[in-house]
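**Student:** Below are the sequence and a predicted model; questions follow.
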Amino acid sequence: MSEDEDLARHSMKMAKKKAAREKIMATKTDEKGLVIVHTGKGKGKSTAAFGMIFRHIAHGRKCAVVQFIKGAMATGERNLIEERFADLCEFHTLGEGFTWETQDKARDIAMAKAAWDKAKELIRDERNSMVLLDEINIALRYDYIDVAEVVEFLESEKPAMTHVVLTGRNAKEALIECADLVTEMEMVKHPFRSGIKAQIGVEY
């Protein structure tokens, strides 16, 4: 086959793909506020979620972040949002670190419940087009918050056009069933296993 024939064949193939894609896209006309879950052992759950928060900020849309569990360490995302985009994005850090750091289960439960109360308040506020619940899956995993309550709230009280993103390992099955979009991050390699610590600009 000559180069010209190969190019012509490629063009025909791509034209067919384009037509098929446009036919599919023509049927996708609905919009709704999504429940989005990022889970799995791989790195990138919060990173991907903050990517969507920054998209909302870039479009001038109000949004909010509630951080469960995390809190002891300053992060680039929090610093940037609080310093430059506080008018568009409320940021609430209502954790004090992982449970093995605090070593105080009662306090962990109280902080998680306070974070959930703030999350409900922000989700109910229809001015927020997206609310990120960062690491809530950890609080759910340890039963600091009842997953049935979270699912019931998302199904019955979340405004129709509000997106809610929930991150953290070990997402419970009830939450996965409730969600519209679920992504599981799979770990293939991680530098921590080679003795590399968390680094600025990569992990925080």
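**Tutor:** Cool, got the structure. Note that this is a predicted model, so its numbers are computed, not measured.
**Student:** From here on, just use CA atoms for contacts and neighbour counts.
**Tutor:** Noted.
**Student:** In terms of helices and strands, where is Ala64?
**Tutor:** strand 63-67 (DSSP states H and E).
**Student:** next helix or strand past that strand?
**Tutor:** Trace forward from strand 63-67 with DSSP H and E and the next one is helix 76-84.
**Student:** Second structure follows, compare the two:
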Amino acid sequence: MQTDDNARHAEKMAKIKAARDRMMQDKQGEKGLVIVHTGKGKGKSSSGFGMILRCIAHGMPCAVVQFIKGGWDTGERRLLTGHFADLCQFHAMGEGFTWETQDKARDIAAARAGWDKAKALIRDPSIRMVLLDEINIALRYDYLDLGEVLAFLRDEKPPLTHVVLTGRNAKPDLIAAADLVTEMEQVKHPFRDGIKAQPGVEF
């Protein structure tokens, strides 16, 4: 019986491998991707920082621009600035969530400064990935012009540079323009049970 199960499993896996090999035959090209992580679930920024760490592990220069969490002492900021500053530039440009600042003009100015920094980093062809952390929030509140952002990514991003845009409520036109989009779905979250944000999980 065990031998039959093993044989059936081997046959099934061989068919899957053959199908995968056929699919991969036409996948030869490389391209700098526009990547969007959005949705109500946790993990958007975490996934983006995971990709930054992959770049570092491959010796690929990269950069982070944070549009919201400027004043936060986060684990990722400590790690990247303390150990990998030679490969990863880190720019915390935000001043906190908009309901904390309660100053629209200040929020717009911070978002514009972040976008100006982002454009300079993306234009640099030596930088292989730029993470625009929580830029979707700035776009949601119209602190940045979506048309300008999309035109820049289309016309000025170097061909092999990856750009990752995180934050909930990504606008439909951004989703349509992106090469890779992941929506994080929230199933359960401890905040609803009175558990606050904790080091190592949220920051």
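**Tutor:** Received, thanks. Nothing here was measured: the structure is a model prediction, and the numbers come from that model.
**Student:** sorry, back to before: just the angle between the strand holding Ala64 of the first structure and helix 76-84, please?
**Tutor:** 130 degrees (axes from the mean of the first three to the mean of the last three CA atoms, to 10 degrees).
**Student:** Need the residues that contact strand 63-67 of the first structure.
**Tutor:** 53, 56-57, 88-95, 115, 118-119, 122, 127-136 (CA atoms under 8 Å, 6 or more residues apart in numbering).
**Student:** Mean distance of it to its aligned residues in the second structure, please.
**Tutor:** After superposition onto the second structure, strand 63-67 of the first structure sits on average 0.2 Å from its aligned residues (mean CA distance after the TM-score superposition for the first structure).
**Student:** With stretch 5-25 of the first structure instead?
**Tutor:** Averaged out, stretch 5-25 of the first structure is 1.1 Å away (mean CA distance after the TM-score superposition for the first structure).
**Student:** Show me what counts as buried in that stretch.
**Tutor:** Buried positions in stretch 5-25 of the first structure, judged by neighbour count with 16 or more other CA atoms under 10 Å: none.
**Student:** And for stretch 71-85 of the first structure?
**Tutor:** Here stretch 71-85 of the first structure shows Glu77, Arg78, Ile81, Glu82, Phe85 as buried, counting by 16+ other CA under 10 Å.
**Student:** out of the contacts of strand 63-67 of the first structure, which are inside strands?
**Tutor:** Counting by DSSP state E, the part of these found in strands is Cys89, Glu90, Phe91, His92, Thr93, Met130, Val131, Leu132, Leu133, Asp134.
**Student:** now, among those, which is nearest to Glu186 of the first structure?
**Tutor:** Closest approach to Glu186 of the first structure among these (CA to CA): Asp134, at 18.2 Å.
**Student:** Trace the closest one over to the second structure, please.
**Tutor:** Asp134 of the first structure maps onto Asp133 in the second structure when the alignment is built from TM-score structural alignment.
**Student:** residues touching its match, list them.
**Tutor:** Asp133 of the second structure makes contact with Ser45, Gly48, Val64, Val65, Gln66, Phe67, Ile68, Val164, Leu165, Thr166, Gly167 under the criterion CA under 8 Å, 6+ apart.
**Student:** Counting neighbours, which of those comes out on top?
**Tutor:** Phe67 (30 neighbours; other CA atoms under 10 Å).
**Student:** The nearest residue to it once chain neighbours are set aside and Ala14 of the second structure, how far apart?
**Tutor:** Ranked by CA to CA, 6 or more residues apart in numbering and with sequence neighbours excluded, the top spatial neighbour of Phe67 of the second structure is Gly94, at 4.5 Å. As judged by CA to CA, to the nearest Å, Gly94 of the second structure and Ala14 of the second structure stand 51 Å apart.
**Student:** Gly94 of the second structure touches Trp72, doesn't it?
**Tutor:** No. Between Gly94 of the second structure and Trp72 there is no contact under CA atoms under 8 Å: 9.6 Å.
**Student:** so how far is the helix of greatest length in the second structure from its chain's centroid?
**Tutor:** In the second structure, taking DSSP state H as the definition, the longest helix is helix 2-24. Its chain's C-alpha centre lies 35 Å from the corresponding centre of helix 2-24 of the second structure when counted by CA atoms, centre = their mean, to the nearest Å.
**Student:** quick one: the residue nearest to Phe67 of the second structure from Asp107 of the second structure, how far?
**Tutor:** For Gly94 of the second structure, the distance to Asp107 of the second structure equals 8 Å [CA to CA].
**Student:** Between the two, tell me which one has more neighbours.
**Tutor:** Between Gly94 of the second structure and Asp107, Gly94 has the larger neighbour count (other CA under 10 Å), namely 27 against 22.
**Student:** can you pull the contacts of the aligned residue in the first structure for the more buried one?
**Tutor:** Under the alignment by TM-score structural alignment, Gly94 of the second structure pairs with Gly95 in the first structure. Contacts for Gly95 of the first structure (CA under 8 Å, 6+ apart) come out as Gln67, Phe68, Ile69, Lys70, Gly71, Ala72, Asp108, Met111, Ala112, Ala115.
**Student:** 6 Å - rerun?
**Tutor:** Going by CA atoms under 6 Å, 6 or more residues apart in numbering, Gly95 of the first structure touches Phe68, Ile69, Lys70, Gly71.
**Student:** Nearest to Ser194 of the first structure, out of the residues you listed: which one, please.
**Tutor:** Of all these, Ser194 of the first structure sits closest to Lys70, with 23.9 Å by CA to CA.
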